[in-house]
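[1] here is a sequence together with a model predicted from it:
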Amino acid sequence: MTRTTDGNGVAPVPRRLLAAATRLFAEQGYARTSVQEIVEAAGVTKGALYHYFGSKEDLLHEVYARVLRLQQERLDAFAGADAPVEQRLRDAAADVVVTTIENLDDAAIFFRSMHHLSPEKHRQVRAERRRYHERFRALVEEGQRAGVFSTDTPADLVVDYHFGSVHHLSTWYRPDGPLGPREVADHLAGLLLRALRP
């Protein structure tokens, strides 16, 4: 179980730094947010930030990486479940929508600010995303081999179609809108499964 607070009810320093950075990056942008503003909002020293993250860029990378780690763990669990491939793909397709909406600031920050990452970190993020997409694509291909899904459209295009919708969520989804995260997830997963029917 992840520890959210210490024994005194205070969030650990890395969590406070990430929460402060996420809020400030979302409100005023990565480039316009200073290290000083982050540490003041988190109630820690600059030394603490550099101890845990090394740089503001490391914080930006972690904002995205923590969501991707969560999504990868959940996808691995769905993909490895003892269920028909259609159900496993539907569950995985819906879950990535829900977890993206639940972390909408993180997604928006990352897609707006990814160009601030160094080439090395940029490559690292692309490799992490590629691993996720490849595991998702493997589910599509499994269903295609079994004859459950149509082979008319290549699996790569199917994956790009779904994740194009997911990556676009931060531009239009509003928590006070007519659809909740689960409803959006069900609609988008349903569209994906309908597109794959033989």
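    Structure's in. What do you need? Numbering: from 1, shown residues only.

[2] okay, CA-based contacts and neighbour counts for the rest of this
    OK.

[3] count the neighbours of T100 for me.
    Counted with other Cα atoms under 10 Å, the neighbours of T100 add up to 22.

[4] mind listing what it touches?
    Remark: with contacts taken as Cα atoms under 8 Å, 6 or more residues apart in numbering, T100 is in contact with V67, A107, V166, L169.

[5] where's it, which helix or strand?
    T100 belongs to helix 85-102 when assigned by DSSP states H and E.

[6] A further structure is provided below for comparison with the first:
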Amino acid sequence: MSTKKKNVPSMVKDQTLIKKRREQMVKGAVSLFKEKGFHRTTTREIAKHSGFSIGTLYEYIGSKEDVLYLVCDSVYEEVMERLEAHLDQKEAGMDYLKQAVRSLFKVVDEMQDEVLVMYQEAKSLPHEALPYVLKREEEMTQRVEEVVRDCCRQGVLDLDERVIKLTAENIMVKGHMWSFRRWTLSKRFTLEEYTDYQLEQLLGGLSSTNEAKS
């Protein structure tokens, strides 16, 4: 199956208008998918929450599945953009890794609903669209891998390639858990407290690994 970006059909040729209308759709769809789920949400409801008629909706998409695809693609795009905006390239080594973790957790907190919907509903994507969305997820994890790998190049960490990848996966899971479990975690922790605790667990485990090797 292809991992190329899906070409969502549109009867409109104006790219600026397409972008605007689809952004409205994504915003309207996220709130509905969170409340009702993808399958229970109708295209008429999406159109209403987006601020236009169902006829107008179908000028910019071909199906309800196209809306879900646009939601997933736009969420990954925005998460990556916000993550890069939070990262300070002046930092290095372990400080940069800590900053990357804090930045990721902050972005997940800022986009809680979007991240939750994306992970709950991505399984409903058509088979031809799913590989591309999974590739976007992999790209996000690879960005975290780069930071961990940079620590290894600087001699701050001593991890083999498998552990580098696993560390990045652990960081991603801990970040997303703030979205999945926020209904209970937020009763006990602020975002800062949660981040500090997870950093201690994540980096403490890496330190233990290094000590075991020495």
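    Right, received. Where do you want to start? Note that the structure is predicted; figures quoted are calculated from it, not measured.

[7] ok, the contacts of T100 of the first structure in the second structure, which still hold?
    On the basis of both residues aligned by TM-score structural alignment, their matches' Cα atoms under 8 Å, what survives of the contacts of T100 of the first structure in the second structure is A107, V166, L169.

[8] quick one: the last one and I101 touch, right?
    I take that to be L169 of the first structure. Yes - here L169 of the first structure reaches I101: they are 7.2 Å apart, a contact under Cα atoms under 8 Å.

[9] before we move on, the earlier item: for the contacts of T100 of the first structure, give me a markdown table that also has neighbour count.
    As requested, these are exported to a markdown table (neighbours: other Cα atoms under 10 Å):
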| residue | neighbour count |
| --- | --- |
| V67 | 18 |
| A107 | 24 |
| V166 | 20 |
| L169 | 18 |
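
[10] OK, contacts around T45 of the first structure?
    Here T45 of the first structure is in contact with V39 (Cα under 8 Å, 6+ apart).

[11] that one matches what in the second structure?
    Aligned by TM-score structural alignment, T45 of the first structure pairs with S53 of the second structure.

[12] again, but for D91 of the first structure
    Residue pairing (TM-score structural alignment): D91 of the first structure is matched to Q99 of the second structure.

[13] surely that match touches L87?
    Yes - contact criterion Cα under 8 Å: Q99 of the second structure and L87 qualify, at 6.7 Å.

[14] what's the matching residue for L117 of the first structure over in the second structure?
    Match for L117 of the first structure (TM-score structural alignment): L125.

[15] next, the contact list for the residue lying closest to its match once chain neighbours are set aside, please.
    Nearest residue to L125 of the second structure in three dimensions, chain neighbours excluded: E65, at 6.2 Å (Cα to Cα, 6 or more residues apart in numbering). E65 of the second structure makes contact with S124, L125, P126 under the criterion Cα under 8 Å, 6+ apart.

[16] which members of those are positioned in strands?
    Residues of those located in strands (DSSP state E): none.

[17] highest neighbour count among these?
    L125 (19 neighbours).

[18] which SS state does the corresponding residue of the first structure for H176 of the second structure fall under?
    If you follow H176 of the second structure across to the first structure using TM-score structural alignment, you land on H167. With DSSP: H, G, I helix; E, B strand; the rest coil as the basis, H167 of the first structure sits in helix.

[19] tally of neighbours for H167 of the first structure?
    Neighbour tally, H167 of the first structure, other Cα under 10 Å: 15.
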